[in-house]
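>>> sequence and predicted model, in that order:
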Amino acid sequence: MKPYRSISNAIRFVVTFALLAWGGATAATGLGVTPIRIHLSEATPTAALTLENNGSNTTVVQLQLMKWDAAGADDHYRPTYEIVATPPIATLQPGQTQIVRVGLSRDVDAGKELAYRLYIEEVPAPPQQHQQGLQVTLRIGVPIFIAPKITAQPGLEWRAVRNGPDSVVLHATNVGNAHLRLMGLKLRSEGADRLLAERQVVGYLLAGQSRQWLMQLKGGLPSGRLRLSAATDPGVADVDLELETP
């Protein structure tokens, strides 16, 4: 990122946190956000988010709401008025908390979960005269999921495709109508007797979204099928996969 030469040699970085863990989150600057994921529905159209300034300086934050869609492996965001968050800007003194109210301003979808992100961004303070070093602003993206009228259920379909003598490309497609959060992948030989590869893959798969990962195998490709263990929010799912040829 290029330096802002108008602020006396200070370099400002915008750090985006994709909050993909359970519980609350506290940034290095001392801004705490709880919860880090919001679920709304027709029966529960509003929720509360708590911001807390755990630092020693006054913090000003502004809110931005984005619609979250997926096309293939790509995530797409665009401004939206389908949900609202108030207040849109807040000043927090050290030790102060602020409640943000989040609510629906549209009907829920009949058959598919809707996804959004609420971005909480620090407004950088004016630089001090002769300031040197780094000025860091925080940007946190809190996922918001809107349940459909029918039961929301993710469903992953997996493929394993040969990629040379010692690697496999894993393909996952969420054929359900709700998101799923992945946290890790392990590949074993048939019978689950030998670990071939493992990878941390923290991220979401929205309804209809596909992703793929290259898995480097230890000891080359085995004969027979592969056993995939995928760690997800609901738990670990084991799947036996035929090794396909591209």
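Great, that's in hand.
>>> switch to C-alpha atoms for all contacts and neighbour counts from now on
Fine.
>>> need the contact list for S41.
Residues near S41 by Cα atoms under 8 Å, 6 or more residues apart in numbering: 108, 146-148.
>>> can I get those in TSV including neighbour count?
Listed next are those as TSV, based on neighbours: other Cα atoms under 10 Å:
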residue	neighbour count
V108	19
I146	24
A147	26
P148	20
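>>> list just the nearest of these to P127.
Checking the contacts of S41 against P127 by Cα to Cα gives I146 as the nearest, at 40.0 Å.
>>> this is the other structure I want to compare:
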Amino acid sequence: MKTLARIGCLASLLVGAAALVAPPSWADATYQLSPSTLTLEPSGSRSTGSFQVRSTGSKPVAVEIRVTERQMDLQGTETRPDAEDDFVIYPPQILLQPGQVQTVRVTWLGEPNPEHELPYRLIAEQLPIAIDEPEVAVTTAVVRINALYNFVASLYITPRGSSPNIVLESASHQTINGQDALVLQFNNQGTAHKVMTGLHLTLTSPGGQTITLSPEQLRGVSGENMLAQHQRQFTLPWPDGFPVGPVSATIDLR
């Protein structure tokens, strides 16, 4: 209901303006959201931050801003429950003219002393409200509403002193669809997220043979985001030339 009310508010703004200006075409309306990541503290002056929404098109654009939780399962699939009670977003809806930049302030209202970093998503959703001149004289305008472009940013509530602690819990051989696979399970036991850039993985067979896989060989694992207090599981092809079977492994984040 709140979203419908917001859309209605934007529609009212545009319908009211239709008597004064030519009706806009929304086909080429574009915008940008920055920064892509914002970190706030759970209390104090740093519990408020800001994003900027910039119009880059030649026509007006309507944008709605909302925040969701960021939950992630073992395979990295995100679910995003609504989190509007945890934040104040101002303004939550924007009508940008061509070239206009709007600052959006984000203030944390949730737990002032969380045990670990809390991950969220800030989503900017374009709400193109097209106002068409009617073919015959009528007293009301025709309004069409369609959601188009979304931008998704990372938003973290990070207590002071938080830090990641990435642990490789297991490395094992599995046969999947008739193919040998290496299954890795990671656990971020720390209190802050960590993007696993520069990941190197060293495997050791029971016979003492070793191999070290570079970030290029660990595509789909290296560079992945490990949220605080989250586990992730990754499946890779078994390394060529390495003995198939039980294996031990260590990681190095450089």
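Perfect, thanks for sending it. Nothing here was measured: the structure is a model prediction, and the numbers come from that model.
>>> got the contacts of S41 of the first structure as JSON lines, with secondary structure and distance to I38 of the first structure columns?
Putting these into JSON lines (DSSP: H, G, I helix; E, B strand; the rest coil; distance: Cα to Cα, whole Å) gives the following:
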{"residue": "V108", "secondary structure": "coil", "distance to I38 of the first structure": "15"}
{"residue": "I146", "secondary structure": "strand", "distance to I38 of the first structure": "9"}
{"residue": "A147", "secondary structure": "coil", "distance to I38 of the first structure": "11"}
{"residue": "P148", "secondary structure": "coil", "distance to I38 of the first structure": "15"}
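>>> so who does the equivalent of G155 of the first structure over in the second structure touch?
Under the alignment (TM-score structural alignment), G155 of the first structure maps onto N165 of the second structure. Going by Cα under 8 Å, 6+ apart, N165 of the second structure touches 188-191.
>>> measure N165 of the second structure to G190 of the second structure for me?
Distance, N165 of the second structure to G190 of the second structure, using Cα to Cα, to the nearest Å: 4 Å.
>>> S36 of the second structure too?
On the measure of Cα to Cα, S36 of the second structure and G190 of the second structure end up 23 Å apart.
>>> of these two, who's got more company?
Per other Cα atoms under 10 Å, whichever of S36 of the second structure and G190 has more neighbours is G190, with 20 against 12.
>>> counterpart of that one in the first structure?
Using TM-score structural alignment as the criterion, G190 of the second structure maps onto G176 of the first structure.
>>> my guess is its match contacts E157. True?
No - the pair G176 of the first structure / E157 is not scored as a contact, 9.5 Å apart, by Cα atoms under 8 Å.
>>> nearest residue to N57 of the first structure in space, please, no chain neighbours.
P94 (5.8 Å; Cα to Cα, 6 or more residues apart in numbering).
>>> and the one you found, how far from S56 of the first structure?
To S56 of the first structure, P94 of the first structure is 5 Å away according to Cα to Cα.
>>> returning to that earlier point: can I get the contacts of N165 of the second structure in a markdown table with distance to A5 of the second structure and secondary structure?
Formatted as a markdown table, the contacts of N165 of the second structure follow (distance: Cα to Cα, whole Å; DSSP: H, G, I helix; E, B strand; the rest coil):
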| residue | distance to A5 of the second structure | secondary structure |
| --- | --- | --- |
| N188 | 40 | strand |
| Q189 | 42 | coil |
| G190 | 41 | coil |
| T191 | 38 | coil |
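>>> which of those residues are buried?
Listed as buried from the contacts of N165 of the second structure are 188-191; burial here means 16 or more other Cα atoms under 10 Å.
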